[in-house]
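Engineer: Got a predicted structure here, sequence first:
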Amino acid sequence: MKLYGYFRSGTSYRTRIAMNLKGLEYDYLAVNLAQDEQLAETFKTLNPQGLVPVLQADDVLLYQSPAILEWLEEVYPVPPLLPSDAAGRMQVRALSAMIGCDIHPINNRRILQYLRHELSVDEAQVITWCNRWISEGFAALEKRLAADHTRGKFCYGDTPTFADCYLIPQVSSARRFEVDLTPYPTIVAIDAHCRTLKAFIDAEPMQQPDAPQAI
């Protein structure tokens, strides 16, 4: 398998975590977003949206990280990253969507580049923008996670799920954008635990081969 991604891309990061948790081997092919390589026609033949990640598995070409994670779960069901019951799967998907639909897209690179270059927003205002939406999303997520008294050290249950694959990259992004994480002790505790596990450590942005060269 070949995974096209960028070291600091949150969607690439969550996909790496999921693949590592599944114990899958893959070739990592860097697409430098800082140099707009995702907009090159050669890459757009893989994904016309010009977005990472893209996963190539034999004759199957996969795009959009939520769909990639679902495909991984169906094709490589062990170890599972979704609970066995319908209610549990709904909970994990809902937690994932809180991050993947309502926090991450507002703060991803192309939005921030539009703010900087098209609307002439300065860097301090960009940080303020990111802080606002990450903090608002984390406040709701913290309440959900803290209210689940059956939860172990992860977002749901006692093993990693999709929700953890989504959460850890978003916490990294929050730290990058100087978000005060003090109000979110449950999120911080889950993040700290996950970062002790090899699958998460190996997926970290600075562990990727393109990290030293890209900005």
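Structural biologist: Cool, got the structure.

Engineer: going forward, measure contacts between C-alpha atoms and count neighbours the same way
Structural biologist: Noted.

Engineer: For residue 17, give me its contacts.
Structural biologist: Neighbouring residues of residue 17 by Cα atoms under 8 Å, 6 or more residues apart in numbering: 165, 199, 200, 202, 203.

Engineer: Name the helix or strand for it, please.
Structural biologist: helix 10-21 (DSSP states H and E).

Engineer: Pull the contacting residues for the closest residue to residue 100 other than its chain neighbours.
Structural biologist: Nearest non-adjacent residue to residue 100, counting by Cα to Cα, 6 or more residues apart in numbering: residue 166, 6.8 Å away. Residues near residue 166 by Cα under 8 Å, 6+ apart: 14, 96, 99, 100.

Engineer: now the helix or strand hosting residue 166: how far from the chain's centre is it?
Structural biologist: Assessed by DSSP H and E, residue 166 sits inside helix 162-176. From the chain centre to the centre of helix 162-176 is a distance of 6 Å (Cα atoms, centre = their mean, to the nearest Å).

Engineer: structure B:
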Amino acid sequence: MKLYGYFRSSAAYRLRIALNLKGLDYDNIPVSLLAGDQRAENYLKLNPQGLVPALTDGDLTIGQSMAILEYLEETRPDVPLLPADAAGRARVRQMANIIACDIHPLNNLRVLKYLGGNLGVSDETRDDWYRHWIRLGFEAIETMLQDGGTGTYCHGDTPTFAEVFLIPQLYNARRFKTQLDDFPIIRRIEKLCNEQEPFIQALPENQPDATS
């Protein structure tokens, strides 16, 4: 398998975590979003949307991190990242989608560049925008984590899609100096994950294309 991504892309970060947790070998192929590699003709043939990540598995190429994760879950089920029961899977997907659908689309690089470049928003206002949507989503997740489904991790005692999405979003939250004191359960799970090798290996600074 080949994973096309950018070291700071939280969507690509998700896939690195998942592949590592599942113990799968893959080639990490850098696509520089700052240099515009995602708009190059050869990359658009792989992923017509011109975004990262993209995963190739033999002759198959898939874009969109959630679609890739579901594919890996179905084709490489030996280390599951979803609970065995329908209710548990729904709970985990709900937490993952709070990030995938409600936080990340408002905070990704394309949106931030449009805010600053096209709309003339100041860096301070742009960063306030970023932090607002993170905190709103984290408030919902923290509330969910107070119920009985939470164990050592967001759901039970092994990592799931919830951590795969949560840890990259926390990394970005800290980059943008988001205040996280109100989220003690989220921070506890973050600390636990960041002590585990699959998460450490997936860190942006540990990627071959990492820059300062």
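Structural biologist: Right, received. Where do you want to start? Because the structure is predicted, anything quoted here is derived from the model rather than measured.

Engineer: quick one on the thing from earlier: average gap between the helix holding residue 17 of structure 1 and structure 2?
Structural biologist: Following superposition, helix 10-21 of structure 1 is found to deviate from structure 2 by 0.4 Å on average (mean Cα distance after the TM-score superposition for structure 1).

Engineer: Which part of structure 2 matches that helix?
Structural biologist: Helix 10-21 of structure 1 corresponds to residues 10-21 of structure 2 when matched by TM-score structural alignment.

Engineer: Have a look at structure 2 and report its longest helix.
Structural biologist: Using DSSP state H, we find that the single longest helix of structure 2 is helix 123-144.

Engineer: Which positions within it qualify as buried?
Structural biologist: 126, 127, 130, 131, 133, 134, 135, 137, 138, 141, 142, 144 (16 or more other Cα atoms under 10 Å).

Engineer: and it, what other elements does it pack with?
Structural biologist: helix 104-107, helix 161-175, helix 184-193 (3 or more Cα pairs under 8 Å, 6 or more residues apart in numbering; DSSP states H and E).

Engineer: Could you check the angle the helix holding residue 17 of structure 1 makes with helix 162-176?
Structural biologist: 130 degrees (axes from the mean of the first three to the mean of the last three Cα atoms, to 10 degrees).

Engineer: Would you mind getting the average deviation of the host helix or strand of residue 94 of structure 2 from structure 1?
Structural biologist: Assigned by DSSP H and E, residue 94 of structure 2 belongs to helix 86-97. Mean deviation of helix 86-97 of structure 2 relative to structure 1 after superposition (mean Cα distance after the TM-score superposition for structure 1): 0.6 Å.

Engineer: Please list the outside residues in contact with that helix.
Structural biologist: 82-83, 141, 149, 154-155, 160-166.

Engineer: Nearest to residue 8 of structure 2 among these?
Structural biologist: residue 165 (13.8 Å; Cα to Cα).

Engineer: The closest one and residue 141 of structure 2, how far apart?
Structural biologist: Per Cα to Cα, to the nearest Å, residue 165 of structure 2 is found 12 Å from residue 141 of structure 2.

Engineer: And for residue 193 of structure 2?
Structural biologist: 16 Å.

Engineer: ditto for residue 39 of structure 2
Structural biologist: 34 Å.

Engineer: got it, and residue 117 of structure 2?
Structural biologist: 32 Å.

Engineer: Ok, residue 56 of structure 2 next?
Structural biologist: Applying Cα to Cα to residue 56 of structure 2 and residue 141 of structure 2 gives a distance of 32 Å.

Engineer: repeat for residue 86 of structure 2
Structural biologist: 19 Å.

Engineer: Please apply the same query to residue 59 of structure 2.
Structural biologist: With Cα to Cα as the criterion, residue 59 of structure 2 and residue 141 of structure 2 are 37 Å apart.

Engineer: between the buried residues of helix 123-144 of structure 2, which is closest to residue 51 of structure 2?
Structural biologist: residue 130 (19.9 Å).

Engineer: Now do the contacts for the closest one.
Structural biologist: 106, 107, 176.

Engineer: Any of these buried? List them.
Structural biologist: 106, 107.

Engineer: In TSV, list the contacts of residue 130 of structure 2 along with distance to residue 4 of structure 2.
Structural biologist: Listed next are the contacts of residue 130 of structure 2 as TSV, based on distance: Cα to Cα, whole Å:
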residue	distance to residue 4 of structure 2
106	22
107	21
176	25
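
Engineer: Please report the number of neighbouring residues for the closest residue to residue 2 of structure 2 other than its chain neighbours.
Structural biologist: Spatial nearest neighbour of residue 2 of structure 2, chain neighbours left out: residue 27 (4.6 Å); criterion: Cα to Cα, 6+ apart. Other residues near residue 27 of structure 2 come to 11 when the count uses other Cα atoms under 10 Å.
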